[in-house]
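Colleague: Could you work out the structure for the sequence below:
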Amino acid sequence: MSQATDSEAVREDGVIESVSGPVVTATDLGAKMNDVVYVGDEGLMGEVIEIEGNLSTIQVYEETSAVAPGEPVENTGEPLSVDLGPGMLDTIYDGVQRPLDVLQEKMNSAFLDRGVDAPGIDLERTWEFEPAVEVGDEVEPGDVVGIVEETVTIDHKVMVPPGSEGGEVTAIEAGNFTVEDTVAELDSGEEIQMRQEWPVRSPRPSADKQTPTTPLISGQRILDGLFPLAKGGTAAIPGPFGSGKTVTQQSLAKFSDADIVVYIGCGERGNEMTEVIDDFPDLPDPQTGNALMARTCLIANTSNMPVAARESCVYTGITIAEFYRDMGYDVALMADSTSRWAEAMREISSRLEEMPGEEGYPAYLAARLSQFYERAGYFENINGTEGSISVIGAVSPPGGDFSEPVTQNTLRIVKTFWALDADLAERRHFPAINWTESYSLYQDQLDPWYRENVAEDYPEVRQWAVDTLDEEGELQEIVQLVGKDALPPDQQLTLEVARYLREAWLQQNAFIEVDQYCPPEKTYGILTAIKHFNDEAFEALDAGVPVEEIQNIDAAPQLNRIATTEDDEAEEFTEELEANITEQLRELY
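Modeller: Sure thing, here's the model as predicted:
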């Protein structure tokens, strides 16, 4: 949102009374709740968050040092909104949708002055508009009136705004237009532009919210194989420092089969966000072969940026995601991390002197988290299309304590829980997701898809893997007391099979190109090969073959090689390996 200058829209009757960090109080402002205002002589953007009598409390999205009582406050009369239109993809924004590359050019520096502003989308760039309706057609809110090629990967669909009355198209033509030019006219006199504005704290309307039945394929075996996430689902990735939250989310952003990716760096360390900003423009998209940024929108709000803007950045991201959902796209939104967002709420709440809840977080923490995650889902849009928003939020519990308020409140909301484990990370087991603590509540509704598209027995094979890993966990407690050799042969063999599940299936090497992404068919193939070894090995054991001889066959270690075999060669390699396992084990009895 750009700073307002229209004398009718701006009221310069507010005066700063006090300043406390990012919280400023002003008198005589005449504002409504959530109005955007411009504070002080430098015009710092802020938002009204509390009104008591003639006193308005404002959270300012920039550093407030040197702002003094007596300076003016300008009221726009509008809530915090984002510009929606072509040009949002392949762009990096800050928490209030100011494009960082534009601000850098404006300042001719990587360090931005306070008060600098720019519109969220380029108002001067022209786009080639191709009509999707004709003169005389009736259109309603949400209907697509034209197509613009936003990037080489994504077609931007120009829609009738949700609040429109609709009507008959009286004028529309192809051509090159800016986002503020009229591209279609209706008989009601309404003019349709490519650009829309939408308040970030209000969900965009939809016709219906449906039960998701299609998985979001991530290419990570432990996620797709054991704890799948539905398109339109919600997931949390909690974990202590260094356990791989950011890397897991970046892998999801790179390899998930969503049409659009919105990545929110919410209060993360600057070096991590710099790595994302540097790497993403150069990464090829495994889905299309084009640049990954052609279907990605980045929102960067690092830990050294003003804390108030951190509170708004997740709303900015989810609103952009909803706009592409309305076009019928599947959107994956990564929020890294919601703990930093909650800390921003805690700081603002304490400066407002609100009654603190658990560990100092505001009493409305759970409500705010729910409002955010509830905007995910698989929707029937108001224009009849279907689209989804899958939200994956990282959580950074202090000291890895999952009992702290942000993690616990998140777990009450999301249906997929990917628990990262520092012990696994120290053992160089990546992704470091703990398979005994993690879960997915989407399995039952996704199983029909897996049966139809991967294998009829996929759910049963997956359950066998879960049972084997659970049994290994119980046996490991005994092993620590009496040693592995004290176990009976069948339990020793179970530990050996579980080791292959961990090393050949659950582990994935991001430094090996062929193993960065694993399609569902290959994920299933590796698992069935390990189960084949399990079944043949227990038959040999029942026939009297010593467990040591079973463990020492030459073919078994080849299970670790399936993951690093080229995808188009993996099926043949697996079939040959299963035949070798059968042959070598049956030679023993």
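Colleague: use CA for all of it now, contacts and neighbours both
Modeller: Fine.
Colleague: buried residues in the longest helix seen in the chain?
Modeller: Scanning the chain for the helix with the most residues, using DSSP state H, yields helix 458-482. By neighbour count with 16 or more other Cα atoms under 10 Å, helix 458-482 contains the buried residues 458-459, 461-462, 465-466, 468-469, 472, 475.
Colleague: another one to check against the first:
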Amino acid sequence: MSMHKGIIHRVSGPLVVAENVRGVSIYEVIEVGEERLIGEAIGVEGDKAIIQVYEDTTGLKVGDPVYPTGQPLSAELGPGLIKSIFDGIQRPLPVIEALSGIFVRKGVRTTPLPRDKKWHFIPLVKPGDKVVEGDFIGYVNETEVVKHYIMVPPGINGVIEWVASEGDYSIVEPIAKISGKEVSMLQKWPVRRPRPYKEKLEPREPFITGIRVIDFLFPLAKGGKAAVPGGFGTGKTVLLHTVTKWSEADITIYIGCGERGNEMADALNSFIKLIDPKTGKTMMERSIFIANTSNMPVAAREASIFLGITLGEYYRDMGYNILLVADSTSRWAEAMREISGRLEELPGEEGFPAYLASRLAQFYERSGYVKTIGSAERSGSLTIMGAVSPPGADFSEPVTQSTLRLIRALYALDVNLAYRRHYPSINWLTSFSLYIDNVTEWWSKISREYPYLRERFMKILQRETELEELVRLVGADALPVEDRLTLEVARIIREDFLQQDAFSLVDVFSHPVKTVKMATIIDKFYEKALEAIKLGVSFEKIRGMKIRERIARMKHIPFGDNTKEFDSILIEMEEEFKNLREES
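Modeller: Model (predicted):
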């Protein structure tokens, strides 16, 4: 550890060059100025260090002191993370508000996790037990819905010499001694270093979001990585908020990276009020927020991303399924571009640094479905969804293209769909998922027809796009009746199946069983209509069928154990088609 202090040689916005700091290492935390602003060494040359400062550098001047700490930027891990709201360097914003008001004053310091709060610890081991890294020592009930397991820290193995009895302890009090080493509930972990695991597994279960276009057409797997690119106003934030609120994740981590403050405020307010249907408690009981809004120092955007992924890995190691949402990685890339420019590095495409893709990979590659460390067999997953904000909805720009090489599911938001009030505005022609083969077996347990239904829906939607060119030239009435039926069924799929209401408590989340039943009904309608046309029934009569209204409204049927209403739609459809055939 470098104990001597250096001095500032140069200041350029969030970038500081210090001298007389020989011995510092890359990514070492360095405190800058008399107010000891938090910074991180991103370059070293001789006795000089290049520091990106995660706080406002206004007022710094040449000759001010810097203080190397010898430690990397680390996250505090332990009970108290859930329900917290942190900034990019894990300062708890509610505590800072009490200390300095509604604006974050530079240099303000507080511990990320409270040292005075007592947690009721229940041991799971006894003296004499052999333990390895990742084993559970005990647990505390962090919230009413999250059981927080206290794990043996990575790198520690041995025999339990002593363990605390059941009772109330702070996170810094020892709760066990393992081969001479005392262990507390508090751990620290460098945010840029991935946490260890036994094995990364190929995902086999879908990550259910409740959004039909994702779950049914372009499924995301547990432990998967997906990107949501879209232009301004296409609904990226609403989509990510919806996924965060309603998906089947055990714990959600929402990173507001360079986004507008009102969006974070809206998410926070809704999470505090919204009741989780699975637990009956508020969504905050299983959520962590990292708020690094657009008016906060740009360099801290990178810290917020790596802080969030470290917290996600920590809970993954307990065996939980974690969802991490980053909104938006483009703002992080813009911060990299600014720092790179101030470093006078050779710019890459559109001014972004040459290491843009590798830095994005360091984030996305920490997702996964893994066997966790520990003597017991358990698995956990960390799923990442990152928003991308390409200027002018141009998907050929560097951030989108670099992200495309890393992710396995893309949900491309379409400006035209958004302007038509089609939510979610995911374009089914440009989106894709490479997890379809992984999750088909799971979906087939709900319905053996899933692969057939998905393929048929995609063919109908693609055929609609081809026919639209002809419709513009000759009009719909000039098309063969089978093609007119295809256009009508494609409209049913778009408006009555893919489109959802984000403000409807019934339609905002679609259970997989309900989704398959809806798809089956639409497919049966198409089959029966084709048969009727071959028997001479006119297309106008098919389009005017009463059952069409029930199909259009089936998305608003509350899903539960009783699925008779879906069955009654099929029965009524069969009767109406039978009457049409008899009339013809």
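Colleague: Among the buried residues of helix 458-482 of the first structure, which one lies nearest to Arg204 of the first structure?
Modeller: For those, the closest approach to Arg204 of the first structure (Cα to Cα) belongs to Pro459, at 36.1 Å.
Colleague: hang on, the closest one packs against Asp447?
Modeller: Yes. Pro459 of the first structure is within contact range of Asp447, at 6.3 Å (criterion: Cα atoms under 8 Å).
Colleague: which element is the residue nearest the centre of the first structure on?
Modeller: In the first structure, the centroid-proximal residue (Cα atoms, centre = their mean) is Met334; its distance is 1.8 Å. Per DSSP states H and E: Met334 of the first structure is located in strand 330-336.
Colleague: Next, the mean deviation of that strand compared to the second structure.
Modeller: By mean Cα distance after the TM-score superposition for the first structure, the fitted strand 330-336 of the first structure averages 0.4 Å away from its aligned residues in the second structure.
Colleague: equivalent range in the second structure for that strand?
Modeller: Structural correspondence for strand 330-336 of the first structure: residues 321-327 of the second structure, per TM-score structural alignment.
Colleague: for stretch 348-361 of the first structure, same thing?
Modeller: Using TM-score structural alignment, stretch 348-361 of the first structure pairs with 339-352 in the second structure.
Colleague: Tell me, how many residues neighbour Asp208 of the first structure?
Modeller: 13 (other Cα atoms under 10 Å).
Colleague: next one: Leu406 of the second structure
Modeller: 19.
Colleague: secondary structure class for it?
Modeller: Of the three states, Leu406 of the second structure takes coil according to DSSP: H, G, I helix; E, B strand; the rest coil.
Colleague: which one in the first structure is aligned with it?
Modeller: Using TM-score structural alignment, Leu406 of the second structure pairs with Ile413 in the first structure.
Colleague: residue contacts, that match?
Modeller: With contact set as Cα atoms under 8 Å, 6 or more residues apart in numbering, Ile413 of the first structure has these partners: 370, 373.
Colleague: what do you get for Asp28 of the first structure?
Modeller: Asp28 of the first structure makes contact with 13-15, 54-55, according to Cα under 8 Å, 6+ apart.
Colleague: Strands - which of these land there?
Modeller: Those of the contacts of Asp28 of the first structure mapping onto strands are 13-15, 55, per DSSP state E.
Colleague: most surrounded residue in those?
Modeller: Gly14 (25 neighbours).
Colleague: Quick check: the aligned residue for it in the second structure?
Modeller: Under the alignment (TM-score structural alignment), Gly14 of the first structure maps onto Gly6.
Colleague: How much space separates the match of Leu406 of the second structure from Glu380 of the first structure?
Modeller: Distance of Ile413 of the first structure to Glu380 of the first structure, computed by Cα to Cα, to the nearest Å: 22 Å.
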